[in-house]
Structures are given as C-alpha cells and as structure tokens.
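> Got a sequence here, can you model it:
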Amino acid sequence: MKLLENSSFEAINTQLTIETGDCQIIGRIESYSCKMAGEDKQMFKQFCQEGLPHVLEALSPPQTTGISPNKLSQSQSGDEAEGPLSDKCSRKTLFYLIATLNASFRPDYDFSRTKSHDFSKEPSSYCKVNVLNAVNSSLSSAAGGEFSRLQPQLWQAVDDEICLSECDIYSYRPDLDSDPYGEEGNLWSFNYFFYNKRLKRIVFFTCRSVSVFMTPVDSETGNDLDLDLEEGTSLVR
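Just a heads-up that it's a prediction; the model follows:
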C-alpha cells in the first residue's frame, strides 16, 4: 500500500490533535493506493495461499447501528462480540484492509495475523450517513466547537479524495491483544476504511481519545523525580 500525498489531509491532521479538559483527541486521516507492487505482491501471494483472492470471508456485524464510536469499545467485549457474523468480503479486499493497517501503524504493530472477524462492513444503504454521524457525534461530544469548525472541511476533503457515494466502508474492531490503542488510559477509538474499488484507493480515518490523567512516567528523569520527592518527604518528617 502506497501512502498518497494529500495536502488537504495534511492540513486537517494538524487540527486533529485536540486538547480538552480531561482528555486529548488524537486523529489522522490518510489515503492509500491499492495498486500492488514489489513487497505488496509478495505478501499478497503468501496471504492467498490459504484461499483464492475472490473467496469470501465472513465479517463481524456492523458497528454503526445507532451507536456512537465512544461506545464501540464497550461493545467489543461481551455478548455482542460473539454474535453471528453478518457480512462478507473477498480475501483480496481483506488483504487491502490489513495492508492499510500495517502501512499506517508501521513499524510499531504487525497486523499479519488479523482475521476477517476483526472487521465489519457498514450497511451500504445508509453507511455514509451512519458512519459520518457516528464520527461527528463522538468528536463533537469530546472536542465541541473545535471539531465543529473542522467538520465541513474534513468531509469535503474525504469526498474529494475518495468519492464517498462510491465507497464501501469498513471498520476495524480488534480484541484487546491486537488493539493498537489498547493501552491503559485510552477512552475510546475508531478505525474506518473508505474503499473505492474503481479508484483502487482507501482512505483510512483513525482516532482515539486518551485520558490526560493516565500519562505514564517511564523515563529515568521521571523516576528520579519520584525518588527526590520521596526523599524530600522523609526529610520533612
């Protein structure tokens, strides 16, 4: 998957890191070409050893059935996650989705073992409305006016790049072990793929909300500071 340059997306991404009172919104939107070359072709051949490119794979039920993304993380565990699989996609499309994740999160994460049931396809009859409303609702609730001002520009840029009316929309719903945003302090997240088969292109929109109260202190400086504070406390006593 080749990352495509898009100046509109670059400008929007600078505005998708938003500080709120108790959390930080971190989002990015990227465009990828599905035209395979070199390494992608080799990976695709290996991927299809388990089945032909046009064999259909079962997906999990859609995520945006009247709930907003900030509630999706709660639905990824429990009874709903074990419900019946409701849609399918070809192994070739599944490869595109997995390859997009690998390209976007490289080198920190490897999604080569990701399965079809980690993805959902939003119903085509109203996927655009539901997905856009879910994203808008979640970001507006978290960021208020800052996102409201960005919202028209964002969706216009997406439409210009991918032609929303022609897209199939998929979402990634990982388990806790494979979630790139599964660390402590993550409040909610979403990962949407806007796939235009005619253009052979995917626009990937990923976003998360992180609690500002759960920032880990891993550096030696931080540990030394904690030690100094403890020593200072003991001297006062």
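
> can we go C-alpha only for contacts and neighbour counts from here?
Will do.

> wouldn't Pro174 be in contact with Ser116 here?
No: the pair Pro174 / Ser116 is not scored as a contact, 10.4 Å apart, by Cα atoms under 8 Å.

> How about the contacts made by the residue most central in space within the chain?
In the chain, the C-alpha closest to the average C-alpha coordinate belongs to Asn191, at a distance of 2.2 Å (Cα atoms, centre = their mean). Asn191 is in contact with Ser171, Tyr172, Arg173, Phe204, Phe205, Thr206, Cys207, counting by Cα atoms under 8 Å, 6 or more residues apart in numbering.

> Please generate a structure for the following sequence too, so the two can be compared:
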Amino acid sequence: MKFLEHSHFEALNSALNFDAGIYRIIGRLESYSCKLVASEKKLFKSMNAADGLSPNDLEALSPPNSSSFPSNSFSSSFNSRIASMADEFQCSQTSRKILFYLIATLNASFNPDYDFSHCRGDEFSKEPSIKHVMDAVDSSFFNSSAREEYNAVKAQLWSAIDSHINLSDCEIYSFNPNANFDPWDECCIWSFYYFFYSKKLKRIVFFAYRAVRKDDADVEEQEDTGYTSFDMDLM
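I've put the predicted structure just below:
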C-alpha cells in the first residue's frame, strides 16, 4: 500500500486532537493506494495458497455494531427488525482481496511497531451505510466534553473525506481488534478504526481515533519526534 500525501488530511490530523476532561481524543486520517508492493503481493499469495482459496472467494466478517440493540428497541416494528437482520447478513462478508487491503492498510499505518498479517475476517465488519458510520463517530465525540471542539471541524472532516474518495461510492469497514492485540489497548479508554474503500479509485481512506488518558497522551507527544503542526485553514 502506498501512502498518499494529502494536505487537508494533514491539517485535520492536527485539528483532531481534543481535550476531553480527564482524557484526550486523538484522530488519525490517512489515505492509501490499493496498489500492493512486492512484499505485500508475496504475503497475499502465500496466505491464499495456505488456505487453498482464491482472492475472489468470500470471507466471513463479524456483524456491524448496529446488531446490538438497546433495551427499548422492542418498541420498533417487527418488519424493521427483519430488514435490519437482512442488512446485517449482507454486510457479514467480503472478498479475501478486500480483506487483505484492510490488513495491508493497518500494516502500513502502524509500521514498524505492529504486524496485522495474522488477522482474520472476524476481526472486521462491513458497515451498512455512511450514515451509520457518521452517526457513530458523531456520537463518540458528542458524548464527551469535546463536543464543541469536534462540532467546529465536523463539516470539514466529512467534506475532506468525501472530496478525496466519494463517500457515496464507497464500501466502509471497521476493525474490531482482539482484546489481546489492540495496538492502542495499553493506553486507550476506547478506540475506533474505519476504512473507506473505493473500488473505482483503488484507494482506501483510513480514519482512526481514540480516547487516551492525558498522562499517556503527553508521553506520546514527547516520543513523536516527527510531529508537525499545520496552521493552514481547513477546507
């Protein structure tokens, strides 16, 4: 996967850093080309050969988080519940090729600290719609003390992603890491990982964000010697 530089994403990465009381919320927005490098092609071939499957074979995924309904959901109509179950079924699988793109994106983003090559389909979900994802992201921030700060950049965030990858023409996935292998588990209160995949553009936008205790966030900033601040206006 090739990292694609994007000035507006860089500016947003600087802006997506919010004080949320006892913790800090930190966002990461990156873009990658789906063109595999030589080492990724080799790994992809070896994984398919080991399982005796082809890139177009389907891999089972976990249902999206929307499968968990609150206790008052019984007030909803039976037909709505059936429709929701059908959506979940349609979102519970993808091709092994796309699954590998998601794994390769994680490897590229967290290189060299983590290797996600062992991850399998049940650690990923296919999200039912962009609205579902936007609502989930908005809720995460609005339920924190950083709601006002997030609201100030919300429009720029989704506009930048849409202009780069065309959200209406994307498949959206999320990563649900095993509790024993979450790259941010040791310092996180909670975290989310989303992938916006465009088959037409052969591109993935990776959007991850996490809530970190302030002491841990300060340590991260001190260790991140490559950090750059951007003062440019957001589009």
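
> circling back: aligned to the residue nearest to the centre of the first structure, what sits in the second structure?
Applying TM-score structural alignment, one finds that Asn191 of the first structure aligns to Tyr193 in the second structure.

> Kindly state which residue of the second structure is aligned to Tyr109 of the first structure.
Using TM-score structural alignment, Tyr109 of the first structure sits opposite Tyr114 in the second structure.

> Okay, that match and Pro55 of the second structure: tell me how far apart.
24 Å (Cα to Cα, to the nearest Å).

> got it, and Ala11 of the second structure?
Distance from Ala11 of the second structure to Pro55 of the second structure, by Cα to Cα: 36 Å.

> Who has more neighbours out of these two?
Ranked by neighbour count (other Cα atoms under 10 Å), Ala11 of the second structure and Pro55 place Ala11 first, with 19 against 16.

> ok, so of the contacts of Asn191 of the first structure, who is nearest Ser60 of the first structure?
Closest approach to Ser60 of the first structure among the contacts of Asn191 of the first structure (Cα to Cα): Arg173, at 8.6 Å.

> Which residue is the nearest non-sequential neighbour of that closest one?
Asp118 (5.2 Å; Cα to Cα, 6 or more residues apart in numbering).

> what's near enough to touch that neighbour?
Asp118 of the first structure touches Leu59, Ser60, Tyr172, Arg173, Pro174, Asp175, counting by Cα under 8 Å, 6+ apart.

> show me what contacts the equivalent of Pro183 of the second structure over in the first structure?
In the first structure, the residue paired with Pro183 of the second structure according to TM-score structural alignment is Pro180. Applying Cα under 8 Å, 6+ apart to Pro180 of the first structure gives the contacts Tyr109.

> helix, strand or coil for Pro180 of the first structure?
coil (DSSP: H, G, I helix; E, B strand; the rest coil).

> Kindly report the same for the one 3 residues further on.
For Glu183 of the first structure, the secondary-structure state derived from three-state DSSP is coil.

> just to revisit the earlier point, isn't there a helix covering the residue nearest to the centre of the first structure?
No: using three-state DSSP, the secondary structure at Asn191 of the first structure is strand, not a helix.

> Now it. Nearest residue, chain neighbours left out?
With Cα to Cα, 6+ apart, the residue lying closest to Asn191 of the first structure is Thr206, at 4.4 Å.

> isn't the one you found right next to Ser31, touching?
No: with contact defined as Cα under 8 Å, Thr206 of the first structure does not count as touching Ser31 (11.7 Å).

> Which one of the contacts of Asn191 of the first structure is nearest to Ser137 of the first structure?
Cys207 (13.1 Å).

> Which part of the second structure matches the helix or strand hosting that closest one?
Cys207 of the first structure belongs to strand 201-211 when elements are defined using DSSP states H and E. Aligned by TM-score structural alignment, strand 201-211 of the first structure falls on residues 203-213 of the second structure.

> mean shift of the matching stretch relative to the first structure?
Following the fit onto the first structure, the mean deviation recorded for stretch 203-213 of the second structure is 0.7 Å by mean Cα distance after the TM-score superposition for the first structure.

> The equivalent of the residue nearest to Arg173 of the first structure over in the second structure and Ser191 of the second structure, how far apart?
Alignment note (TM-score structural alignment): Asp118 of the first structure maps to Glu123 of the second structure. To Ser191 of the second structure, Glu123 of the second structure is 14 Å away according to Cα to Cα.

> before we move on, what about Met134 of the second structure?
15 Å.

> With neighbour numbers in mind, choose between those two.
Ranked by neighbour count (other Cα under 10 Å), Met134 of the second structure and Ser191 place Ser191 first, with 21 against 13.

> Could you report the distance from the closest residue to the more buried one other than its chain neighbours to Arg24 of the second structure?
Spatial nearest neighbour of Ser191 of the second structure, excluding adjacent residues (Cα to Cα, 6+ apart): Arg210 at 4.1 Å. In this view, Arg210 of the second structure and Arg24 of the second structure are 8 Å apart by Cα to Cα.

> likewise Phe181 of the second structure?
Distance from Phe181 of the second structure to Arg24 of the second structure, by Cα to Cα: 22 Å.

> the more surrounded of those two?
Taking neighbours as other Cα under 10 Å, Phe181 of the second structure and Arg24 compare with Arg24 leading, 23 against 14.

> Sticking with the more buried one, tell me its helix or strand.
Using DSSP H and E, Arg24 of the second structure falls in strand 23-33.

> buried stuff in that strand?
Tyr23, Arg24, Ile25, Ile26, Gly27, Arg28, Leu29, Glu30, Ser31, Tyr32, Ser33 (16 or more other Cα atoms under 10 Å).

> Check stretch 84-99 of the second structure too.
Using 16+ other Cα under 10 Å as the test for burial, stretch 84-99 of the second structure gives Asp87, Glu88, Cys91, Ser92, Gln93, Thr94, Arg96, Lys97, Ile98, Leu99.

> Alignment lookup: the last one to the first structure.
Think Leu99 of the second structure. By TM-score structural alignment, Leu99 of the second structure lines up with Leu94.

> contacting residues for the residue lying closest to that match once chain neighbours are set aside?
The spatially closest residue to Leu94 of the first structure, leaving aside those adjacent along the chain, is Ser116, at 6.8 Å (Cα to Cα, 6+ apart). Applying Cα under 8 Å, 6+ apart, we find Ser116 of the first structure in contact with Glu57, Ala58, Leu59, Ser60, Leu94.

> Perfect, that will be all.
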